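Asks: coordinates only, sequence not included:
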């Protein structure tokens, strides 16, 4: 092995500084992810108490939405990585060009996703075994969400621009404001409170898009005010070289998410073999599991930003030092959360449902996922490390291999032939997590990421 996570690569006196810098970036990103999770959990919790079938339908439509937003993910990840590298290289012209072209990509993506609104019913029909209320809820929610895609697009890309500049605090604050607005509107519009009519699923969707548009407006004001982007100096016409670099870096991550989301859709169909109750238990279990994603996301964002910056400087020792310290922090946070999930699954599940059958179905799988946080910590660390250096293609390939050779076949066999229901499906999910994280770690240790890291740095230097 060429590299190791057990070696520091930095002088002892520099380690506390790197760790402090990581935490400074990670904590707001963690806070943002907590708030993002609360955003989704609010819908799940309110709808879970309104109707578990409505909750399941909304969960399915959200999975479809994640599949169709490929370009949005490409623009977001590409903006973060290229801007971080440009700032590290000290290329102010490139920063301005990349920021403007990220804005154009955000608007373009919003238009494309909104144009899919008339196809919402067709998209939901990929699930062949839906019950009446679940199907109608999924179609209604997706139609409204797609119609408000511009707010999602602007929030995602503009937050990514700020993260690339090392500002993870502002996206957290804006997400917090929009989340509190969403929770209020969810309660009011789903159940018909404070003078609003009772709108059920449609109310949850309208609350979400209104909140996102408010967040988009705030972030637009912020990025045009920030000096490092120089957006107020005048419009920079769309430039293909900048857009190409953003998409070149971000597109493999988008495909990775597309592959993963498509796999999740197939996974949902496997769960539906076991019954609608098993899928409802899965949705609740995923929301509980998301507690461990909060620290993982924050630290991964911090690693991407700092690795990108030091890669732009050509400082390999600091790149490696950031990755090691990020891994240590990720382990500390995620294993702690995993212990809490393992010891107290039922109180966490009860946040989302009071149905005794759903609670009982969910308990054992949730306990099991708490035991595998070590592998999730490796996965999130490697994602941050490889993306920061522009190595977005290997994670995509690894995710494809892992989803289609581990998660789906193992889950199908366990559900269809061993009749293990939700537990069997989650055995397949755990097999995927272990396989995927191990392959990404082996790629990093091999040192094969260095060539792309150098290429990313050189290409960013040429932009302007």
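Replies: Everything's here; your move. As the structure is a computational prediction, the values presented were derived from the model and not from experiment.

Asks: rest of the way, CA atoms for contacts and neighbours
Replies: OK.

Asks: gap between residue 366 and residue 215?
Replies: Distance, residue 366 to residue 215, using Cα to Cα, to the nearest Å: 33 Å.

Asks: no, scratch that, I was asking about residue 144
Replies: Counting by Cα to Cα, the gap from residue 144 to residue 215 is 18 Å.

Asks: neighbour count: those two, which is higher?
Replies: residue 215 (25 against 21; other Cα atoms under 10 Å).

Asks: comparison target below:
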């Protein structure tokens, strides 16, 4: 039984389904971009802008889902299945409520929201349609994220992967039908893409919910969604709110960067959207390793195996660095040809090609952040990661990006240079923290105080 549990939480067994899931999400994004590009480059710009807006708002419910995910893995590692089950139920319920609160204003006021972020006037009509429909379905994203997170942190990374496969197939198929009016469907263009997005997400929620009900040792029933444990909820918030702020810093910095790029013009906005799609290819496998590492380390930490958790982080980091570097090099060599698949606008292609070399520097810095940052999160050291994000992203990713990109007139190149600097500063910062072994020292201190204290330390979070 222990051997099966150990294999279930091995890095490879956790990582490969996450990679397949992320790869399918990448294909979904690429297919979306490719299919939307057949409508117009303006439609691509709207989808790119809206994606950043939605990602920023997602941090509000991901605070609960992410914090709960880490605690679920820790509790399973310390053999506290009932606590893990209760935490999972609360995370789904609370995420759904937050998602609903987000959905209402997006559905009712899409134009006002787009105007607030200085979207160019020529994109406004498309933006109102897309933000209203996809934004109105953000409650589905909230529930889907909470369900996937809970299922994944039980060690079952295959379930969300299979769900992603089905969702991708349905979404791409409906995109084709709605954009071009095939199979008797109306030719709705970008409106059709938005409707396709909501339908595929709704189906994914239904499948994940069925999976979630049987994810723990004791079956979850619909009546169990009344469960609420104030002590456990406080633990979720304690570990989750710094995660939420960390995610918010990154997403809002990206949203501000998109606002800067919108000032440069629709061509620059389209180029950045295409580059986002290509860059996803680079860090996909590295990110899957980082997510798997977080689950593994949280499980080991909950079981009290802190030295093993510390060593495993470096193995995953070196593998991830090698992978993203090779992927970035491949993209550098063939990226120009790939851009021509998405658009025939020579200005957009030239702008994208100029950024491919900079991407070689960007991706290793991202991997360092993803790997070691997630390792710190897994042992509860979420506040330190939060403070590094607040400091670096505020000063470099947002303020310096504006100075170099807009004020000094360096454009996208200046913005990318600041993004690279931000990644490396944060990466070296969290690496230094990890090497200090604060969580190991704390665990050893608790063990030395006696068996009673040691047993109570399992799954604890690290105070800063």
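Replies: That came through fine. Here the structure is a predicted model, which is why all the values come from computation and not from measurement.

Asks: next, the TM-score between them, please.
Replies: Laid over one another, the chains give 0.90 as their TM-score (TM-score structural alignment, normalised by the length of structure 1), with 446 aligned residues with a Cα RMSD of 2.5 Å.

Asks: let's verify the equivalent of residue 206 of structure 1 over in structure 2: helix, strand, or coil?
Replies: In structure 2, the residue paired with residue 206 of structure 1 is residue 195, using TM-score structural alignment. At residue 195 of structure 2 the chain is in helix, as set by DSSP: H, G, I helix; E, B strand; the rest coil.

Asks: tell me if I'm right that residue 96 of structure 1 and residue 234 touch.
Replies: No: Residue 96 of structure 1 lies out of contact with residue 234 (Cα atoms under 8 Å); the separation is 10.3 Å.

Asks: how close does the alignment partner in structure 1 of residue 213 of structure 2 get to residue 301 of structure 1?
Replies: Using TM-score structural alignment, the equivalent of residue 213 of structure 2 in structure 1 is residue 224. Separation of residue 224 of structure 1 from residue 301 of structure 1 (Cα to Cα): 22 Å.

Asks: residue 259 of structure 1 too?
Replies: 21 Å.

Asks: hang on, the earlier thing: of residue 224 and residue 301 of structure 1, which one has the most company?
Replies: residue 301 (30 against 16).

Asks: what about the counterpart of residue 256 of structure 2 in structure 1, how many neighbours?
Replies: Aligning on TM-score structural alignment places residue 256 of structure 2 opposite residue 266 in structure 1. Residue 266 of structure 1 is flanked by 17 other residues according to other Cα under 10 Å.

Asks: tell me, how many residues neighbour the closest residue to residue 266 of structure 1 other than its chain neighbours?
Replies: Distances taken as Cα to Cα, 6 or more residues apart in numbering place residue 408 nearest to residue 266 of structure 1, at 7.4 Å, with adjacent residues excluded. Counted with other Cα under 10 Å, the neighbours of residue 408 of structure 1 add up to 22.

Asks: so what's residue 39 of structure 2 closest to, chain neighbours aside?
Replies: Using Cα to Cα, 6+ apart, the nearest residue to residue 39 of structure 2 is residue 189, at 6.6 Å.

Asks: ditto for residue 459 of structure 2
Replies: Residue 459 of structure 2 sits nearest to residue 302 (Cα to Cα, 6+ apart), 4.5 Å away.

Asks: who are the contact partners of the equivalent of the one you found over in structure 1?
Replies: Residue correspondence to structure 1 (TM-score structural alignment): residue 302 of structure 2 is matched to residue 312. Residue 312 of structure 1 makes contact with 84-89, 457, according to Cα atoms under 8 Å, 6 or more residues apart in numbering.

Asks: now a ChimeraX select for only the buried ones of those.
Replies: Only the buried entries of the contacts of residue 312 of structure 1 go into this ChimeraX selection, using 16 or more other Cα atoms under 10 Å:
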select :84,85,86,87,88,89,457
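
Asks: conserved subset of the contacts of residue 312 of structure 1 in structure 2?
Replies: Checking these against structure 2 (both residues aligned by TM-score structural alignment, their matches' Cα atoms under 8 Å), the contacts still present are 84-89.

Asks: including distance to residue 164 of structure 1 and secondary structure, could those residues go into TSV?
Replies: Formatted as TSV, these follow (distance: Cα to Cα, whole Å; DSSP: H, G, I helix; E, B strand; the rest coil):
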residue	distance to residue 164 of structure 1	secondary structure
84	4	helix
85	8	helix
86	9	helix
87	8	helix
88	10	helix
89	13	helix
